[in-house]
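Peer 1: 3D, please:
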Amino acid sequence: MQNQASTTSHNPDRIIFTVGYAGHDRDSLLALFKAQGITAVADIRTFKRSSYWTAFDADSFGPFLRENGIAYVFMGDVMGGKPQTPALYPDGQLDYGLMAQTPAFRSGIARLVSGAEKYRICLMCAEKDPLDCHRTLLIAPALKEAGFDLRHLVEGRIESQTETEQRMLQVNGGDVPDLFAAAEPDPDADYKLALARQIKRVAPMADDAIKRR
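Peer 2: Model (predicted):
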């Protein structure tokens, strides 16, 4: 991570936090970070500025965090949920599988893994519910593969990634289609189906996500 405040904190538990700033103001979000011992924030929005939540624009919120002893880095260029590459929307909707394989995204994951050796990191996006955000649907699987667990700061409590996935199964449950019924039963079939359904439900469409220049 770059543009960081000086710190000697580290993350022995291999946990990365996430939060959506919707419904917060700067002070309440800062208090939340302090309460959880967060020492670095990775901003994973695609765009540095918001038309509504202007208090969290990168050019002012970043310095605010640093002034309060928390490192800040913008990573929306490699991990943002609305990438500006048309090829990642093959059917008009963002394909998270394709995005997860891009060199840029994989470099972002590697950067988080490296940074977590020194910092207690929180990923920040706008969406309040982690179930409706790419931090759960795109980034969490990659971090889990790297040996990390996620903790979501939401509604005044900490929700584990396991709890988020359980909610996803409840919302998207149903019969597992034949394509998952292999000769050897797949113990993750229900999760894979629920994830695919949730992605279909919330992944952005190209017409809405890509800025027209």
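
Peer 1: C-alpha from now on. contacts and neighbour counts both.
Peer 2: Fine.

Peer 1: Next, the distance between the ends of stretch 112-126.
Peer 2: Terminal residues of stretch 112-126 lie 19 Å apart, using CA to CA, to the nearest Å.

Peer 1: who's in contact with that stretch?
Peer 2: Stretch 112-126 has contacts (CA atoms under 8 Å, 6 or more residues apart in numbering) with 1, 7-12, 14-22, 37-45, 135, 143, 146.

Peer 1: please redo it, this time with the cut-off set to 6 Å
Peer 2: Applying CA atoms under 6 Å, 6 or more residues apart in numbering, the external contacts of stretch 112-126 come out as 1, 9-11, 16-22, 38-45.

Peer 1: roughly how far apart are Ser50 and Asp175?
Peer 2: Applying CA to CA, the value for Ser50 to Asp175 is 40 Å.

Peer 1: who's more crowded, those two?
Peer 2: For Ser50 versus Asp175, neighbours defined as other CA atoms under 10 Å are more numerous around Ser50 (13 against 8).

Peer 1: Would you do the same for the sequence below? I want to compare the two.
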Amino acid sequence: MAAYDILTIGHSNHPIEVFFDNIRGAGGTELVDVRTNPVSRWNPQFEQSALTVSAPRAGLGYRWAGRFLGGRPSREELVIDGVASYPLMAETAEFGRGIERVTELAQQGRPVLVCSERDPLQCHRCLLVSRRLVANGLRVGHIPFTGAIELHEELEERLVEEVSKARGGKKGSEHELCKIVR
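Peer 2: As a prediction, the model looks like this:
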């Protein structure tokens, strides 16, 4: 079995060549764009219209999955106190279908979940999508722009440390944790 079944990356403001080099270097085969709205005012090279052309040229597949796995819900009942409720979102049929599709893709290659945030702790690709994939028995690794790939379980440990510092050592609900890290 490969070290990772699924990878994630945040495009941030990096040059597209560095982005693709990091993905290919980690063994990624297909971009799965999990942005609700796959556009970028400041980094047009990462807009969906650009990636559908540039990813295949870089030897990678591309598909948009934001309808199922996006981090900004369109339904009001999935938002609490102005913040997307990841626990509620994770229970929707749409989210379940998205997870099933990514799991199928992992059997054919090594999909890379793409969003915009550099730090996965600031992104639903870690706090929502990767958690479910790991709970389903898949190994998820987060690609940084420098350094080694971080296993999702290691990232969760870093999350606990950061939240503990932010709360003065107090624990909170998962919804409260999501509010703190954003």
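
Peer 1: And what about the most centrally placed residue in structure 2, helix, strand or coil?
Peer 2: Centroid-nearest residue in structure 2: Arg125, 2.2 Å away (criterion: CA atoms, centre = their mean). Per DSSP: H, G, I helix; E, B strand; the rest coil, the local secondary structure of Arg125 of structure 2 is helix.

Peer 1: do you know how far the aligned residue in structure 1 for it is from Phe64 of structure 1?
Peer 2: If you follow Arg125 of structure 2 across to structure 1 using TM-score structural alignment, you land on Arg135. Distance, Arg135 of structure 1 to Phe64 of structure 1, using CA to CA: 23 Å.

Peer 1: any chance you could map the helices in structure 1?
Peer 2: Per DSSP state H, structure 1 carries helices over the ranges 26-35, 58-67, 76-79, 96-100, 103-115, 134, 140-145, 161-172, 189-202, 206-209.

Peer 1: which of the residues in the first one are buried?
Peer 2: Along helix 26-35 of structure 1, the positions that meet the burial threshold by neighbour count (16 or more other CA atoms under 10 Å) are Leu29, Leu30, Leu32, Phe33.

Peer 1: now the aligned residue in structure 1 for Gln45 of structure 2: how far from Leu65 of structure 1?
Peer 2: In structure 1, Gln45 of structure 2 lines up with Ala55, judged by TM-score structural alignment. From Ala55 of structure 1 across to Leu65 of structure 1, the span is 12 Å (CA to CA).

Peer 1: which one of these two has more residues nearby?
Peer 2: Neighbour count, other CA under 10 Å: between Ala55 of structure 1 and Leu65, Leu65 has more, with 20 against 16.
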